[in-house]
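Trainee: sequence-free structure coming up:
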């Protein structure tokens, strides 16, 4: 496995944050070989800015429509592995700002593991230093103390270093997810091929708003339609990960959330109730196709 790294940033209408993220990625103490920016049909200002970046490593892909985070990362990984010789791809959202030594420390961890891993997750912190997007550890997780590594079962797409052999084996993320849980589903699949680890010394700042679990009860009205994907994808994830037991548990969770909405007389309660029911029903019949690197 070569240690040439191609970075992938997926962006949608957050130009100020994107500028920070690009600058941080291009100024790592160990340089990336390439940076692919997937512009998910942002306003024209984003595409215009990308033409001004004077660095030959940057390759912008301006999409004619928004594929969601899931579609963006699927395309980014596919391009990175098909169009470069990199065996490692470093993926992140546009609100991720890696510390200058983040990639250096991820690669040090890769060396320690001698390539025997499916992915490495960075140590994600909010702007105030609190942990964020904490990965799901394995049931019998172990700590490689000397290397500051913790074995994990899944992680988010916030500064995730993914190995080519693992993706070749288990396939790409599921673009049909659009948003939410695409990273969890993908990384759980990756760990079936080889172990994965959280690299504690590889720090990144996640400039997300709030840093809390999404909640249909309290979220902005404008964001409500996307909760269809939340409930559909979550049901699918539990159904495929834990079988009938997982599907039943997720059904109970959805019914409990539905009861909260109706009994508390929530604003937009009928819209919220409809989103939960539609998402739950769709999750029962959702059977997306796993694509592979060479597949169109």
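Mentor: Arrived safely, thanks for sending. None of these values were measured; they are calculated from a predicted model. Residues are numbered from 1 along each chain as shown.
Trainee: going forward, measure contacts and count neighbours with C-alpha atoms only.
Mentor: Noted.
Trainee: Okay, residue 53 and residue 270: tell me how far apart.
Mentor: Separation of residue 53 from residue 270 (C-alpha to C-alpha, to the nearest Å): 46 Å.
Trainee: Can you show me the helices along this protein?
Mentor: Assigned by DSSP state H, the helices in the chain fall at 15-26, 44-50, 68-83, 102-112, 164-170, 182-190, 227-263, 269-284.
Trainee: Of the ones you listed, which stretch is the most buried?
Mentor: Comparing the helices of the chain by mean neighbour count (mean count of other C-alpha atoms under 10 Å), helix 182-190 ranks first with a mean of 23.
Trainee: Residues contacting it, please?
Mentor: 70, 118-119, 153-157, 166-167, 170, 172-175, 233, 237 (C-alpha atoms under 8 Å, 6 or more residues apart in numbering).
Trainee: now it and helix 227-263, what's the angle there?
Mentor: If you take axes from the mean of the first three to the mean of the last three C-alpha atoms, to 10 degrees, helix 182-190 sits at 120 degrees to helix 227-263.
Trainee: tell me how far the longest strand seen in the chain is from the chain's mean position?
Mentor: In the chain, taking DSSP state E as the definition, the longest strand is strand 196-206. Relative to its parent chain, strand 196-206 has a centroid offset of 14 Å by C-alpha atoms, centre = their mean, to the nearest Å.
Trainee: For that strand, give me every contacting residue.
Mentor: 95-99, 101-106, 109, 117-127, 132, 135, 148-154, 158-159.
Trainee: Take this one as well and set it beside the first:
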């Protein structure tokens, strides 16, 4: 079966971003290469997200059950489904759920995955499908949603230096770059899901995409980025704090929930994918950050150490005590 004949299931994971979600839905529903199914996974939003979705598809006053896949519409020969989670399991649970439903319920050939805060260019899917027979994992370039000349975050060129300019990156690599920054608009084949499985649902946020990426590599699936395929996404928002007299930077966000996930999940990744040496290096960096840069923030340092330990022993529960509601 050629790529033109393969069924495509788009998966959008959302939480409390109804305006951005509707923008994404509109772009996904109006691709040059049409999708067959759309699954919207709602992580127990509290901003009437699904009501807005129902209005968009003209299915007012629709009642659905939680934790159940429900078809709400069929427009342009595209079947539209929603799945409302009973609790907020984060992006990792959303992608896990969407992949599992598409694979087990809808008999999908291709899986097109994205968050709600970005959107694809009109020809994005068509360009990805052209290469899916050659690769099982293809990504579009992530372009700054506010400045289309720039990437959403710095990316390495062939010479290992980084650039924020899309044109400069294409000049360096050509049309295909041999690594990715998932999951923004990634297209996965059914073969990829069969070999690698679903996203690790326990990560909550941050790192689940890279855990899946490394598992793909272990199964001899080589992810690539198609630099002429475009997915618009907000620029990198995770603050980098200068440490060690400005010689280095460390990601830091003033949220216990997010810092737990950051420290725990990447420790897990370092442990499992041949990067154990990074664990003590990160410990030194964050010890400096909490005790020197943040002036003896022993509470933050202790939580960081506990989260690193969680990653080593694969305990994915600590963040749950900081969830709202």
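Mentor: Cool, the structure landed. Just so it is clear, the model here is predicted, and its values are computed rather than measured.
Trainee: one step back: compare the helices of the first structure and report which one is nearest to residue 36 of the first structure.
Mentor: The closest of the helices of the first structure to residue 36 of the first structure is helix 68-83. By C-alpha to C-alpha, the value is 6.9 Å.
Trainee: distance between that closest one and the chain's centre?
Mentor: With C-alpha atoms, centre = their mean as the basis, helix 68-83 of the first structure stands 11 Å off its chain's centre.
Trainee: what sits against the most centrally placed residue in the second structure?
Mentor: Nearest to the mean C-alpha position of the second structure, by C-alpha atoms, centre = their mean, lies residue 183 at 3.7 Å. Contact partners of residue 183 of the second structure, counting by C-alpha under 8 Å, 6+ apart, are 113-115, 139, 209.
Trainee: Same check for those residues, but in the first structure.
Mentor: Contacts conserved in the first structure for the contacts of residue 183 of the second structure, using both residues aligned by TM-score structural alignment, their matches' C-alpha atoms under 8 Å: 113-115, 209.
Trainee: okay, those in TSV with distance to residue 107 of the second structure next?
Mentor: As requested, those are exported to TSV (distance: C-alpha to C-alpha, whole Å):
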residue	distance to residue 107 of the second structure
113	16
114	19
115	22
209	23
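Trainee: Please name the nearest non-neighbouring residue to the aligned partner of residue 127 of the second structure in the first structure.
Mentor: Correspondence of residue 127 of the second structure to the first structure, assessed by TM-score structural alignment: residue 105. Using C-alpha to C-alpha, 6 or more residues apart in numbering and skipping the chain neighbours, the partner closest in space to residue 105 of the first structure is residue 202 (5.1 Å).
Trainee: ok, now how distant is residue 52 of the second structure from residue 45 of the second structure?
Mentor: Distance from residue 52 of the second structure to residue 45 of the second structure, by C-alpha to C-alpha: 12 Å.
Trainee: Look up how far residue 273 of the first structure lies from residue 110 of the first structure.
Mentor: 46 Å.
Trainee: And for residue 201 of the first structure?
Mentor: Relative to residue 273 of the first structure, and taking C-alpha to C-alpha, residue 201 of the first structure is found at 43 Å.
Trainee: ditto for residue 1 of the first structure
Mentor: 49 Å.
Trainee: One more: residue 220 of the first structure?
Mentor: For residue 220 of the first structure, the distance to residue 273 of the first structure (C-alpha to C-alpha) stands at 15 Å.
Trainee: quick one: contacts for the residue opposite residue 74 of the first structure in the second structure once aligned?
Mentor: Under the alignment (TM-score structural alignment), residue 74 of the first structure pairs with residue 96 in the second structure. Residues near residue 96 of the second structure by C-alpha under 8 Å, 6+ apart: 198-201.
Trainee: and those residues as a markdown table, adding distance to residue 305 of the second structure and neighbour count?
Mentor: Converted to a markdown table, the contacts of residue 96 of the second structure look like this (distance: C-alpha to C-alpha, whole Å; neighbours: other C-alpha atoms under 10 Å):
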| residue | distance to residue 305 of the second structure | neighbour count |
| --- | --- | --- |
| 198 | 29 | 19 |
| 199 | 25 | 25 |
| 200 | 22 | 16 |
| 201 | 23 | 18 |
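Trainee: Can you find the partner of residue 11 of the second structure in the first structure?
Mentor: Alignment note: residue 11 of the second structure maps to residue 8 in the first structure; criterion TM-score structural alignment.
Trainee: Tell me the counterpart of residue 85 of the second structure in the first structure.
Mentor: Residue 85 of the second structure maps onto residue 63 in the first structure, by TM-score structural alignment.
Trainee: Does its match touch residue 43 like I think?
Mentor: No - applying C-alpha atoms under 8 Å as the test, residue 63 of the first structure and residue 43 come out as separate, 11.0 Å apart.
Trainee: Strands along the stretch 1-150 of the second structure, start to end?
Mentor: For the stretch 1-150 of the second structure, the strands defined by DSSP state E, counting those that start in this stretch occupy 8-14, 37-42, 69-75, 78-84, 110-115, 119-120, 137-144, 150-156.
Trainee: Residue 115 of the second structure matches what in the first structure?
Mentor: Counting by TM-score structural alignment, residue 115 of the second structure lines up with residue 93 in the first structure.
Trainee: Against residue 218 of the first structure, how distant is the aligned partner of residue 199 of the second structure in the first structure?
Mentor: Aligning on TM-score structural alignment places residue 199 of the second structure opposite residue 173 in the first structure. To residue 218 of the first structure, residue 173 of the first structure is 29 Å away according to C-alpha to C-alpha.
Trainee: ok so, going back, what does the residue nearest to residue 105 of the first structure correspond to in the second structure?
Mentor: So, by TM-score structural alignment, residue 202 of the first structure is matched to residue 229.
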